[in-house]
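J.: below are the sequence and a predicted model for it; my questions follow.
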Amino acid sequence: MADQQQSPCRILVMASGFGSNFQALIDAVAAGRIRNSKIIRLFVNRKNVQSIKRAEGAGIPWEYFNLISNGFIAKGEKDEQKVAEARHNYDAALAERILSAEEKPELIVLAGWMHVFSSGFLEPVEKAGIRVINLHPALPGEFDGAGAIERAYAALKAGKITRTGIMAHYVIQQVDRGAPILVEEIEWNGEELAELEEKIHSREHELIVKATAKVVDEILEKRA
């Protein structure tokens, strides 16, 4: 009865590639596994990615917004200060697009979003009360940033660790250091890198759904 009286929790998804985690979220919302929720929009920062087709197939509006194509920086720019300024300006403009929309999200899910946000995005979104969560293929405090699976594999092969894992966490300026929402350890049984990658990715779909459902529950309860 409570769900029937509340409007759906508004979710915005950001993706940069194939979008299998995005598809898992679409399916979970449709099946009611993420209760009383609606994916209101998809943002992509790469052209012609499969995520767009998934959005169109589900009737979800999408938007392409790119650092270079939208004129924030010239392709191939190497000056670190110019790059940092461009990224900050891009982030601020993206936040403005989201916050000025008629239908604003309550939750943003980064589902394979290959861009590290600066304060230009995170501060205005936080002030607006919007939560931002991310999926990362490593355990908290281990292998932050890009290439996490490859670095974990090297450590496994060297005998430095015996397991790796995945986590869903809140997004803060320190890359992959936000508070964990859900964490799952994954054993290594001597698999080669490609097998380990497949094993990890097969677990990610369920974790991102469970984590999103958990945060949506909290948002709905706070509303009530």
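T.: Here it is on my side, so go on. Model, not experiment: these values are computed from the prediction. Residues are numbered from 1 along each chain as shown.
J.: every contact and neighbour count from this point should use C-alpha atoms.
T.: Fine.
J.: and stretch 31-49, how far apart are its ends?
T.: Taking CA to CA, to the nearest Å, stretch 31-49 runs 25 Å from one end to the other.
J.: residues in contact with that stretch: which ones?
T.: The list of residues contacting stretch 31-49 from outside it, by CA atoms under 8 Å, 6 or more residues apart in numbering, reads 3, 6-18, 26, 28-29, 51-52, 55, 60-67, 103, 105, 113, 209-210, 212-213, 216-217.
J.: quick check on the residues you listed: which are buried?
T.: Those of the contacts of stretch 31-49 that meet the buried threshold are 8-18, 26, 28-29, 51-52, 55, 60, 62, 65-67, 105, 113, 209-210, 212-213, 216-217, by 16 or more other CA atoms under 10 Å.
J.: show me what contacts the residue most central in space within the chain?
T.: Closest residue to the average C-alpha location of the chain: Leu110 at 1.3 Å, with CA atoms, centre = their mean. Counting by CA under 8 Å, 6+ apart, Leu110 makes contact with Val13, Met14, Ala15, Val132, Ile133, Asn134, Leu135.
J.: which parts of the single longest helix found in the chain are buried?
T.: In the chain, with assignment by DSSP state H, the single longest helix is helix 193-223. Applying a neighbour-count criterion of 16+ other CA under 10 Å, one finds 196, 200, 204-205, 207-213, 215-217, 219-220 buried in helix 193-223.
J.: okay, one more to line up with it:
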Amino acid sequence: MKNIMVLASGNGTNFQAIIDAVDNGVINNGKISKLICNNKRAYVIQRAKENGIPSVLVDAAGRDYNNLILSLLKAEEPDLIILDGYMKILPDSIINEFKYKIINLHPSLLPAFGGKGYYGKKVHEAVIKSGARYSGCTVHFATNDVDDGPIIDQRVVEVSDYETPETLEEKIHEEEHKSLVYSINLLLTERYTINGKRVIRD
């Protein structure tokens, strides 16, 4: 059974999608071992509690914040780390320690509307302002450059003439759950390779 850890900062609907996929057997060779959260008001903590998943709340303003995150991750020896609306940029020390084991979900079709400053509704506002006819979501590996890692999966939605950031966010959110669960399965079943090598192995 592969070990999945989740880093989250908000509501955690994608976290819930993973839980449901595990419970329903859609993800049948992995389980969430721990949630790490940096926002004491985040509803994702309640989701973890209701589903019997251990969680750790870490003070994002703490001096040793990133070192603590690194030590928590290393202690669990995760096969896969999911960034679910995690509102911090991971330092190189964590990225390098878990190379090609950290995946992020971004609410646009990368490389468009990605990088520093593009997060949450800011992404949808920029898409609409640009006049783009399509947007979507991207699951990709987290690397040393923000939103620039190898792409695992993308889902596309149409941007209507009357779109608002809120309606576009809702459209994309529906696809995010599917894309994330698909990507997790792809990685845990060893069907994803980089340069001919499996990313996650037994």
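T.: Arrived safely, thanks for sending. Note that the structure is predicted; figures quoted are calculated from it, not measured.
J.: so which of the buried ones among the contacts of stretch 31-49 of structure 1 sit within helices?
T.: Applying DSSP H to those, the entries found in helices are Ile26, Ala28, Val29, Ser51, Ile52, Ala55, Val209, Lys210, Thr212, Ala213, Val216, Asp217.
J.: the fourth one -> structure 2?
T.: Taking TM-score structural alignment, Ser51 of structure 1 has Val44 as its aligned residue in structure 2.
J.: ok, now how distant is the residue nearest to that match when sequence neighbours are not counted from Met5 of structure 2?
T.: Nearest residue to Val44 of structure 2, sequence neighbours excluded (CA to CA, 6 or more residues apart in numbering): Gly12, at 4.5 Å. Distance, Gly12 of structure 2 to Met5 of structure 2, using CA to CA: 13 Å.
J.: on that earlier part again, could you work out the most separated pair of the ones in helices among the buried ones among the contacts of stretch 31-49 of structure 1?
T.: Using CA to CA, these span at most 27.1 Å, a distance reached by Ile52 and Asp217.
J.: contacts only, for the aligned partner of Asp79 of structure 2 in structure 1.
T.: Taking TM-score structural alignment, Asp79 of structure 2 has Glu106 as its aligned residue in structure 1. Going by CA under 8 Å, 6+ apart, Glu106 of structure 1 touches Cys9, Arg10, Ile11, Leu12, Gly129, Ile130, Arg131, Ile219.
J.: now with 10 Å, please.
T.: Contacts for Glu106 of structure 1 (CA atoms under 10 Å, 6 or more residues apart in numbering) come out as 8-12, 125, 128-132, 216, 219-220.
J.: a markdown table for these, including distance to Ala168 of structure 1?
T.: Shown next, in a markdown table, are the contacts of Glu106 of structure 1 (distance: CA to CA, whole Å):
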| residue | distance to Ala168 of structure 1 |
| --- | --- |
| Pro8 | 22 |
| Cys9 | 19 |
| Arg10 | 19 |
| Ile11 | 16 |
| Leu12 | 16 |
| Val125 | 19 |
| Ala128 | 22 |
| Gly129 | 19 |
| Ile130 | 16 |
| Arg131 | 13 |
| Val132 | 11 |
| Val216 | 14 |
| Ile219 | 17 |
| Leu220 | 19 |
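J.: still on that earlier bit, taking the contacts of Leu110 of structure 1 one by one, which sit in strands?
T.: Val13, Met14, Ala15, Val132, Ile133, Asn134, Leu135 (DSSP state E).
J.: in structure 2, what residue corresponds to the third one?
T.: This points to Ala15 of structure 1. With TM-score structural alignment as the criterion, Ala15 of structure 1 matches Ala8.
J.: is it true that its match touches Leu105?
T.: No - using CA atoms under 10 Å, Ala8 of structure 2 makes no contact with Leu105, being 11.3 Å away.
J.: shared neighbours of those two, anything?
T.: Residues touching both Ala8 of structure 2 and Leu105 (CA under 10 Å, 6+ apart) are Asn14, Ile82, Leu83, Asp84, Gly85, Tyr86.
J.: structure 1: which residue goes with Val181 of structure 2?
T.: In structure 1, the residue matched to Val181 of structure 2 (TM-score structural alignment) is Val209.
J.: how about the contacts of Glu106 of structure 1, which pair is most distant?
T.: Largest pairwise distance in the contacts of Glu106 of structure 1, by CA to CA, is 19.6 Å, between Pro8 and Val125.
J.: tally of neighbours for the spatially closest residue to Asp3 of structure 1 that is not a sequence neighbour?
T.: Leaving aside its sequence neighbours, Asp3 of structure 1 sits nearest to Asn36 (CA to CA, 6+ apart; 6.1 Å). Residues near Asn36 of structure 1, counting by other CA atoms under 10 Å, number 20.
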